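Enquirer: can't give you the sequence, but here's the structure:
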């Protein structure tokens, strides 16, 4: 199934036009023509069956034939992950987390962060591409980068299970031991240098449970994917 993304499509749409970049991909790269059909998602849970009516590489037009609703994930997962020194590693995390199943992502700037500037436009494209590749109808929410302190002190739903994964040799529970199905999860993943002791203490004071992701010391992006998969696995 070929899936495309268009945020402007809604339940009332009868016809939709793609921008020049996407139109060129549809007509020139995929060599689709008038009468060909494919699916579109708006990233909020809807699939639309569409048929090309004008195969213009500068502005492809399609008519909407039908629509269907994809059920949401049985859980809500918000990962707050420090940007990695190498940007492509963070992009890899975004891609894999979207494929596995995640609802929200916040880049957090920590005491030991080596990268403090992100490229949200680039990250959005990674999320959109991963959503289409994995045939999902929900685009994860990407929040603006925020400091660790601001995030931990922000208003968080009281029914969320809050965890902080860190490497300090202190009392921690295994992540799998605290996970329960059909829950709202918020998990903090630190930078290459880990969270500072002060950050860990602040998180614990704010109700975050210290957790371990296994016996191995993991890279930031690997830890984030392991956490994402663990939540998805307990909800299967």
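Expert: Received, thanks. Keep in mind that this is a model prediction, so the values were computed, not measured. Numbers count the residues shown, from 1 in each chain.

Enquirer: C-alpha from now on. contacts and neighbour counts both.
Expert: Fine.

Enquirer: Next up, the contacts around the residue nearest the centre of the chain.
Expert: In the chain, the centroid-proximal residue (Cα atoms, centre = their mean) is residue 140; its distance is 4.1 Å. By Cα atoms under 8 Å, 6 or more residues apart in numbering, residue 140 lies in contact with 98, 102, 103, 104, 105, 127.

Enquirer: Tell me which of the residues you listed fall in strands.
Expert: By the criterion of DSSP state E, membership of the contacts of residue 140 in strands covers 104, 105.

Enquirer: Which one of the contacts of residue 140 is nearest to residue 52?
Expert: Among these, residue 127 lies closest to residue 52 (Cα to Cα), at 25.2 Å.

Enquirer: can you tell me which residues contact that closest one?
Expert: By Cα under 8 Å, 6+ apart, the contact list for residue 127 reads 94, 95, 98, 139, 140.

Enquirer: Residue 49 is in what secondary structure piece?
Expert: strand 46-54 (DSSP states H and E).

Enquirer: Of the contacts of residue 127, which is the nearest to residue 118?
Expert: Of all the contacts of residue 127, residue 118 sits closest to residue 94, with 12.8 Å by Cα to Cα.

Enquirer: In stretch 70-84, which residues are buried?
Expert: Using 16 or more other Cα atoms under 10 Å as the test for burial, stretch 70-84 gives 75, 76, 77, 78, 79, 80, 81, 82, 83, 84.

Enquirer: Please render these as a markdown table that adds distance to residue 225 and secondary structure to the earlier fields.
Expert: Shown next, in a markdown table, are these (distance: Cα to Cα, whole Å; DSSP: H, G, I helix; E, B strand; the rest coil):
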| residue | distance to residue 225 | secondary structure |
| --- | --- | --- |
| 75 | 16 | coil |
| 76 | 15 | strand |
| 77 | 12 | strand |
| 78 | 12 | strand |
| 79 | 10 | strand |
| 80 | 12 | strand |
| 81 | 10 | strand |
| 82 | 13 | coil |
| 83 | 14 | coil |
| 84 | 14 | coil |
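
Enquirer: immediately after the strand holding residue 49, which helix or strand?
Expert: As assigned by DSSP H and E, the chain's next helix or strand after strand 46-54 is strand 61-69.

Enquirer: so what secondary structure elements neighbour that following strand?
Expert: On a contact count with 3 or more Cα pairs under 8 Å, 6 or more residues apart in numbering; DSSP states H and E, strand 61-69 meets strand 15-17, strand 46-54.

Enquirer: Mind listing residues that contact that strand?
Expert: With contacts defined as Cα under 8 Å, 6+ apart, strand 61-69 is touched by 11, 13-18, 45-55.

Enquirer: let's bring in a second model and compare:
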């Protein structure tokens, strides 16, 4: 049985005693019924995993002692997913959860001309990322950016080797995703809103070095297209 894993901010040091948050403490003591001497793993979301032992089981201030620390290498290939969120909050939250499970490194809400949602509960979305990180037993938490306008996202994507934009506009060049992605390369991939990016936005992106892509002949929802991109990127880079 896997050792229970939780999120804890900050850096770890061997033999250090840590006091955990009230939420984590409550879950450990009241839900999992953990007692002193039980093993717990902690990650800080920046690549470190601490093997700890409970020294004080308190539902508000659980304490653990750090026995060993593992530092994972940052993934060699990093995906930035820039997506125009839908007006349905639950669909956006589902996407964040699944994108995290697939190891996306950065998520940027993009405000395009046809975007349906412009305001976000950052604390709520961040907590979803943490839950998905723990569920998938990873040690690198995705960065959740503040919303960026379409133009700002394009301007801030300079220097990335693969810059891709999914669209459904006939007459504007598009390549299948497998032809446009290359294993071992960082990528920025933009997914538009339900009404797609406008032709003017696509042209602006192309002028800035983006390539148009498609994900097959079926018309996909925003969150479905975004998840397909994450899954394929993860598959070609980390399938072994």
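Expert: Yep, it's here. Quick caveat, the model's predicted, so the values are computed rather than measured.

Enquirer: Overlay them and tell me the TM-score.
Expert: The TM-score (TM-score structural alignment, normalised by the length of the first structure) is 0.96; 235 aligned residues with a Cα RMSD of 1.2 Å.

Enquirer: picking that back up, mind telling me what the residue nearest to the centre of the first structure corresponds to in the second structure?
Expert: Residue correspondence to the second structure (TM-score structural alignment): residue 140 of the first structure is matched to residue 142.

Enquirer: just to revisit the earlier point, mind putting the contacts of residue 127 of the first structure into a markdown table with distance to residue 162 of the first structure and secondary structure?
Expert: A markdown table is the format used below for the contacts of residue 127 of the first structure (distance: Cα to Cα, whole Å; three-state DSSP):
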| residue | distance to residue 162 of the first structure | secondary structure |
| --- | --- | --- |
| 94 | 20 | helix |
| 95 | 23 | helix |
| 98 | 20 | helix |
| 139 | 22 | coil |
| 140 | 19 | coil |
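
Enquirer: So among those, which ones count as buried?
Expert: Buried among the contacts of residue 127 of the first structure by 16+ other Cα under 10 Å: 94, 95, 98, 139, 140.

Enquirer: Between these, which sits nearest residue 212 of the first structure?
Expert: Within the set of these, residue 94 lies nearest residue 212 of the first structure; the separation is 21.1 Å, counting by Cα to Cα.

Enquirer: picking up where we left off before, check the helices and strands packed on strand 61-69 of the first structure for me and report the most buried one.
Expert: Comparing those by mean neighbour count (mean count of other Cα atoms under 10 Å), strand 46-54 ranks first with a mean of 20.

Enquirer: which bit of the second structure covers that one?
Expert: Here strand 46-54 of the first structure aligns to the second structure at residues 48-56, judged by TM-score structural alignment.

Enquirer: Then stretch 190-209 of the first structure?
Expert: With TM-score structural alignment as the criterion, stretch 190-209 of the first structure aligns to 192-211.

Enquirer: so how far is the first residue of the matching stretch from its last?
Expert: Stretch 192-211 of the second structure stretches 14 Å from its first residue to its last (Cα to Cα, to the nearest Å).

Enquirer: For the longest helix along the second structure, which outside residues touch it?
Expert: Longest helix of the second structure, by residue count under DSSP state H: helix 222-238. Where contact means Cα under 8 Å, 6+ apart, the residues beyond helix 222-238 of the second structure that reach it are 77, 79, 81, 83-86, 91-92, 95, 98-99, 102-104, 177, 181-184, 189, 191-194, 215.

Enquirer: Helices of the second structure, start to end?
Expert: Assigned helices in the second structure, in chain order: 22-26, 89-101, 122-135, 150-155, 177-180, 199-207, 222-238 (criterion: DSSP H).

Enquirer: can you tell which of those helices is closest to residue 169 of the second structure?
Expert: Across the helices of the second structure, residue 169 of the second structure has its closest neighbour in helix 199-207 (7.3 Å, Cα to Cα).

Enquirer: I'd like to know which elements the closest one is packed against.
Expert: Identification of packing neighbours for helix 199-207 of the second structure by 3+ Cα pairs under 8 Å, 6+ apart yields strand 211-214.

Enquirer: Residue in the second structure paired with residue 4 of the first structure?
Expert: So residue 4 of the first structure corresponds to residue 6, using TM-score structural alignment.

Enquirer: for that match, what are its contacts?
Expert: 24, 40, 41, 42, 43, 134.

Enquirer: so which of these comes closest to residue 159 of the second structure?
Expert: Of all the contacts of residue 6 of the second structure, residue 159 of the second structure sits closest to residue 43, with 30.2 Å by Cα to Cα.

Enquirer: Counting neighbours, what do you get for that closest one?
Expert: Residue 43 of the second structure sits with 28 neighbouring residues when counted by other Cα atoms under 10 Å.

Enquirer: Distance of it relative to residue 234 of the second structure?
Expert: From residue 43 of the second structure across to residue 234 of the second structure, the span is 21 Å (Cα to Cα).

Enquirer: for residue 141 of the second structure, same thing?
Expert: 15 Å.

Enquirer: same question, residue 185 of the second structure
Expert: In this view, residue 185 of the second structure and residue 234 of the second structure are 12 Å apart by Cα to Cα.

Enquirer: if you count what's nearby, which of those two comes out ahead?
Expert: Using other Cα under 10 Å as the criterion, residue 185 of the second structure and residue 234 rank with residue 234 on top: 20 against 15.

Enquirer: Trace the more buried one over to the first structure, please.
Expert: When the first structure is aligned by TM-score structural alignment, residue 234 of the second structure is paired with residue 232.

Enquirer: from what I can see residue 115 of the first structure touches residue 81, true?
Expert: No - counting by Cα atoms under 8 Å, residue 115 of the first structure stays clear of residue 81, with 11.9 Å between them.

Enquirer: What is the neighbour count of the closest residue to residue 147 of the first structure other than its chain neighbours?
Expert: Spatially, and ignoring its direct neighbours in sequence, residue 147 of the first structure is nearest to residue 109 (4.5 Å; Cα to Cα, 6 or more residues apart in numbering). Neighbour count of residue 109 of the first structure, defined by other Cα under 10 Å: 24.

Enquirer: In the second structure, what residue corresponds to residue 109 of the first structure?
Expert: By TM-score structural alignment, residue 109 of the first structure lines up with residue 111.
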